[in-house]
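Q: Return a 3D structure for these sequence lines:
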Amino acid sequence: MDIDVKNLHPLEVKLLRHVGMGEDITVDRLVSELGYLTGQCNQAFSWLSAKGFLAETSRTARTLYEITEQGQEQRLHGTPAHRIFTFLQEKGSATLPALADSLGLEKSDVGSAFGMLSKNKAARMNESNEAELVTDAQLPDELAVTASLLERASTTGILEETTLTPAEKNAMVKIAKKRGAAQSPFRIVEREDVVYRLTAEGEKAKHALEEAHITGEELGNLTPAMLSSGSWKTGTFRPYSLNAPVARLIPGRSNPYSAYLRWVKDKLSSLGFEEFDGSLVENEFWNGDALFMPQFHSARDIHDVYYIKDPSHAREIEQPWLENVARVHENGGNTGSRGWGYTFDHEFTRRQVMRSQGTVLSARQLPHAKVPGKYFGIVRCFRYDQVDATHGADFYQTEGIVLGKDVNLRTLLGILKMFAEEIAGAEEVKYVPGYFPFTEPSIEVHIKHPVLGWFELGGSGIFRPEVTRSLGIDVPVLAWGLGIDRMALMHLGLNDLRELFTPDIESVRTRRGN
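A: Down below sits the predicted model:
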């Protein structure tokens, strides 16, 4: 078979001329010997493999742990838990807010760190609601292992999973993240070492390049600088193929996912729901405090947020809702609850974040809602999360509330059934108990995907009085926050949530929406 080598890319040409039969070809080798970038190596491998000139001989998965800026800082000053342990050794006791102020830590970090010390039976809360060390408490082994890992990684910047002991692996699971690793000591990096070798066809192509005197240094463009210097006269240009196919003409069309979102909005509006919307940037008050999520409780860990750097805090929070919510957190206010029993932090509540859940808009709607009333929103949210077939770091929820004297759990189940069957198109649905700080009872709805199996569609429940009464509502309020991205998987016949946001324009051209 004749091999046309004139149209090979310079990256392919240089690689073929550089290697020989039986030699291992890797990214590290090309970077070292040809000065390629990693991306250029992968391009060349992809093109040559598609042409049959290279064949993969082995593939080895590796997990690495890269120390972050947060990790370097903790190496120098200690992890939050280690610093709290040392502080309590010296001072005896302190409230959690006082620990945060004294050590310059985020209050959420103090809560998580104290929880770890308490779990290891090294610290406890005393009768004065202050943190203190348990008698004869020793620094937990986990903290010593973490400090050792940080020290080892400070020189190389990265640790191989295969070099870790079982104890180090257990510690690393708690301090390393793949997504949102800026607030973690280590970032998880997954790599694959792939080895290629020349095929018989690749060897023929190599000889054809040598016979044609093609080196990969041929010029691809004529530039003004070449014309000015006259260097084009001595250069060799790559040939142009007059037989290359022309670009096809493709008419414009709607993005299938955008069309699906419009269809959902139209359907809910036709059922009498009013649409609400709001800013992507929120404050901790509406994102969590107004929803009766305690400011320093581990319940907030399920909503890891992106913090806004500038401005970091809102100027003010609307009254009387701020004072109402503060009283509910401290002592239950007029709700019949005992609240959470801590001093509400008015500075923390103004901190600005990217909204982590659509329920923030339901909370904002309550002071202005009509009774009876039905509201919904298509809400973009942001959380640290590991991206996979059913998770994203930013995603859409369909969020809503129904208010009225006569609404109840049966009403909510009917709404969930409509979303699961009519909007998502699921044939198998189940409802399971859940937990959310702001609803009681709480229900999760799960649907069965033909390929991915069962997964959670979202959460729902009836707002607690601590939420509704502090915002001026004294009737039952049904609430739900469902992953509309996941509904689209079922509705559009997809198997991976990332396909909704793929940069592959061809998928938009060929997939049909509503």
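Q: Every contact and neighbour count from this point should use C-alpha atoms.
A: Noted.
Q: quick one, strands of the stretch 101-250 of the chain?
A: With DSSP state E, counting those that start in this stretch as the definition, the stretch 101-250 of the chain shows strands at residue ranges 123-125, 131-133, 158-160, 176-177, 186-198.
Q: which residues make contact with the third one from outside it?
A: So that's strand 158-160. Applying CA atoms under 8 Å, 6 or more residues apart in numbering, the set of residues contacting strand 158-160 from outside is 62-67, 152-153.
Q: Check the longest one too.
A: Residues external to strand 186-198 that are found in contact with it (CA under 8 Å, 6+ apart): 19-27, 53-68, 71, 172, 175-179, 181.
Q: Would you mind listing the buried residues in it?
A: By neighbour count with 16 or more other CA atoms under 10 Å, strand 186-198 contains the buried residues 186-189, 194-198.
Q: Name the member of these with the shortest distance to Glu90.
A: Among the buried residues of strand 186-198, Phe186 lies closest to Glu90 (CA to CA), at 29.0 Å.
Q: re earlier: out of the strands of the stretch 101-250 of the chain, which is closest to Asn334?
A: Evaluated over the strands of the stretch 101-250 of the chain, closeness to Asn334 peaks at strand 123-125, with 27.6 Å, by CA to CA.
Q: Next, the second sequence, to be compared with the first:
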Amino acid sequence: MIALFENDRKILLALEKFGGKQSVKGIVSSTGLDIAAVTRSSLLLSERGLVEVKEVKRSIARLTSEGESYVQNGLPERRLLGDLIRAGGRVRAIDVPSITSIQASMVPIALGWLRKKNWVRVRKEGSDSILEVEQLQPAEGPDEELIRLLGKEGSVYVEELGTLANFLDVLTKRNLAVVEEETERHLILTDLGRRALSSGIVSEEGISSLTHDLLATGSWRKAKLRRYDIQASVAPTWPGKKQPYLRFLDDLKQRLIGLGFKEMRGPLVELAFYNCDALYMPQDHPAREIHDVYYVKEPAIGEIELPDILDRVRRTHENGWRTGSRGWRYSYSLSEAKRLLLRSHATAVSARMLLSKDLEIPGKYYSVARCFRPDVLDRTHLTEFNQVEGIILGEGLGLQDLLGVLATFAVEIAGATKLRFVPDYFPFTEPSIELNAYKEGYGWVEFGGSGIFRPELTKPLGIDVPVLAWGLGADRLYMMKAKIDDIRTLFTQDLDYLRREELI
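A: Got it, this is the predicted structure:
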């Protein structure tokens, strides 16, 4: 005969009913006890050798809300292919949004996957990009089959997917599916536990909490108190805290301010003049095409209120003006300069700062700016992202000063252990440097570009001193610091992840 507390007795009897083995969830369902009570009792029973606790980890795949929306409607590239076929199979890229039923924000993504799957090809005809359908009825791909299966089953253990498990990575990178680790705890009756059940179990009296009546009457002195196990698992408590990535950005700003930088700001909807022209980017540059910039549909143009500056920039583009350059040798278009777009890089903020009446020389300025580009969504790219932009201007500045600033960012902000400076090209800097950084256990990452602003940029804006400039991916800085391999995690609404993410 063995004496057990009531909850312990219930669990042993439930295990006997299930043949000696059952999950914690199954015990909770069978006994009506809450999971915390079952967890505490299982630890006590384990200590007495009556049960064995085993943990089993399994990977479960399920669709995200976006993935679920494609179960019935199909992937956006499949739907866009149908729209292209109905439009004759040959469509200008600029006309695609007007002939398709999918959301405008999904068009660049769908186009990217159409090309990747070789369902269409892109031809250049003059200044136009032409899409031509290559496959009229492509067979269902493994990614589509997997979406259909997960949509039907709700969630599936990865080991049960067979060869389709190889294509889970494609769906997770597109944020159409997630794979989660599930830890199941199973309770198993030991031989000692079976003998205890055979010999009989009696309930042991005892209390686990002090009530008002016990304290008021003093009867707690005679009551038998249940042993308190400080190592027993309890329900986690999650204190409130700032979103991890926002906390990193705030810390980044404070560090820059501590280094003597002042903040500069600019609008999200920008004129092509500041985003491109003032940076000495020619108006026929590939980075200004619809595949690389979000142009505003309505209103399509804005006004440039600096006629003298506009004239200098125009003349610099056409013939070099007084910069010592020959310029780009084309006829500058005022209507192109007035086009409105979503800021595609933070250097547009620097252009505005160099024209500001508040500019100080010498001076140091920074901006943490939201930027937008129509990229294909994957683990390293989003259609909107943060850049940390900085400029330092003053007499006597050179490349060595720039490399020192970049090293500070990579080592002190991202925790990099190795650096690599790679020659690069940008229309607005010379020399141009790309910063690559390495961290043990994470690998090499390209952070962004930098350089010294060219005279063709600074002189038309009225600046006659060297200007060091850099634009680094703030998202990637944090990813390296936190050892995150999927950029979408930075903006996740997964409460479980947000609660468990450590303060760094």
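Q: rewinding a little: list buried members of the contacts of strand 158-160 of the first structure by neighbour count.
A: Counted by 16+ other CA under 10 Å, the contacts of strand 158-160 of the first structure give 64-67, 153 as buried.
Q: ok, back up a step: in CSV: the strands of the stretch 101-250 of the first structure, plus distance to Gln40 of the first structure.
A: Formatted as CSV, the strands of the stretch 101-250 of the first structure follow (distance: least, CA to CA, whole Å):
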stretch, distance to Gln40 of the first structure
strand 123-125, 53
strand 131-133, 55
strand 158-160, 23
strand 176-177, 28
strand 186-198, 15
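Q: Out of the ones you listed, the one nearest His446 of the first structure is which?
A: Nearest of these to His446 of the first structure, taken as CA to CA: strand 176-177 at 26.4 Å.
Q: just to revisit the earlier point, from the contacts of strand 158-160 of the first structure, which two are the most distant?
A: Going by CA to CA, the pair spanning those furthest: Arg62 and Arg152, at 18.7 Å.
Q: Spell out the secondary structure type for the nearest residue to Tyr274 of the second structure once chain neighbours are set aside.
A: Nearest residue to Tyr274 of the second structure, sequence neighbours excluded (CA to CA, 6 or more residues apart in numbering): Ala348, at 5.3 Å. For Ala348 of the second structure, the assignment made with DSSP: H, G, I helix; E, B strand; the rest coil gives helix.
Q: what residues are up against Ala348 of the second structure?
A: Applying CA under 8 Å, 6+ apart to Ala348 of the second structure gives the contacts 266, 274-276, 279.
Q: Could you tell me which of those belong to helices?
A: The helices, defined by DSSP state H, take in 274-275 from the contacts of Ala348 of the second structure.
Q: Which of the contacts of Ala348 of the second structure sits closest to Arg90 of the second structure?
A: Cys276 (31.0 Å).
Q: pull the longest helix from the second structure.
A: The second structure, longest helix under DSSP H: helix 244-258.
Q: for that one, the distance to its chain's centre please.
A: Put simply, helix 244-258 of the second structure sits 18 Å off its chain's centre (CA atoms, centre = their mean, to the nearest Å).
Q: Check stretch 262-277 of the first structure too.
A: Stretch 262-277 of the first structure has its C-alpha centroid displaced from the chain centroid by 28 Å (CA atoms, centre = their mean).
Q: got the end-to-end distance for that stretch?
A: Using CA to CA, to the nearest Å, the gap from the first to the last residue of stretch 262-277 of the first structure comes to 14 Å.
Q: ok, now stretch 478-491 of the first structure?
A: Span of stretch 478-491 of the first structure from end to end, CA to CA: 25 Å.
Q: hmm, who's touching it?
A: With contact meaning CA under 8 Å, 6+ apart, stretch 478-491 of the first structure is reached by 257, 260, 357-359, 362, 390, 395-403, 407-408, 412, 420, 423-426, 449, 457-463, 494-497, 500.
Q: Sketch out the strands for the stretch 401-514 of the first structure, chain order is fine.
A: According to DSSP E, counting those that start in this stretch, the strands that the stretch 401-514 of the first structure contains are 429-433, 439-449, 453-463, 477-483.
Q: Give me whichever of those is most buried.
A: Of all those, strand 477-483 has the most neighbours on average by mean count of other CA atoms under 10 Å, namely a mean of 25.
Q: Got a quick PyMOL command for the buried subset of the contacts of strand 186-198 of the first structure?
A: A single PyMOL command suffices to select whichever of the contacts of strand 186-198 of the first structure are buried according to 16+ other CA under 10 Å:
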select buried, resi 19+20+24+25+26+27+53+54+55+64+65+66+67+68+71+172+175+176+177+178+179+181
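Q: just to revisit the earlier point, and the longest helix of the second structure, what does it pack onto?
A: Applying 3 or more CA pairs under 8 Å, 6 or more residues apart in numbering; DSSP states H and E, we find helix 244-258 of the second structure packed against strand 363-372, helix 474-482.
Q: The same query, at a cut-off of 10 Å, please.
A: The contact analysis (3 or more CA pairs under 10 Å, 6 or more residues apart in numbering; DSSP states H and E) places helix 244-258 of the second structure against strand 262-263, strand 363-372, strand 384-393, helix 474-482.
Q: possible to save these as a markdown table with distance to Glu501 of the second structure?
A: Below are these laid out as a markdown table (distance: least, CA to CA, whole Å):
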| stretch | distance to Glu501 of the second structure |
| --- | --- |
| strand 262-263 | 29 |
| strand 363-372 | 23 |
| strand 384-393 | 21 |
| helix 474-482 | 9 |
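Q: Can you tell me which of the ones you listed is nearest to Leu33 of the second structure?
A: Of those, nearest to Leu33 of the second structure by CA to CA is helix 474-482, at 38.6 Å.
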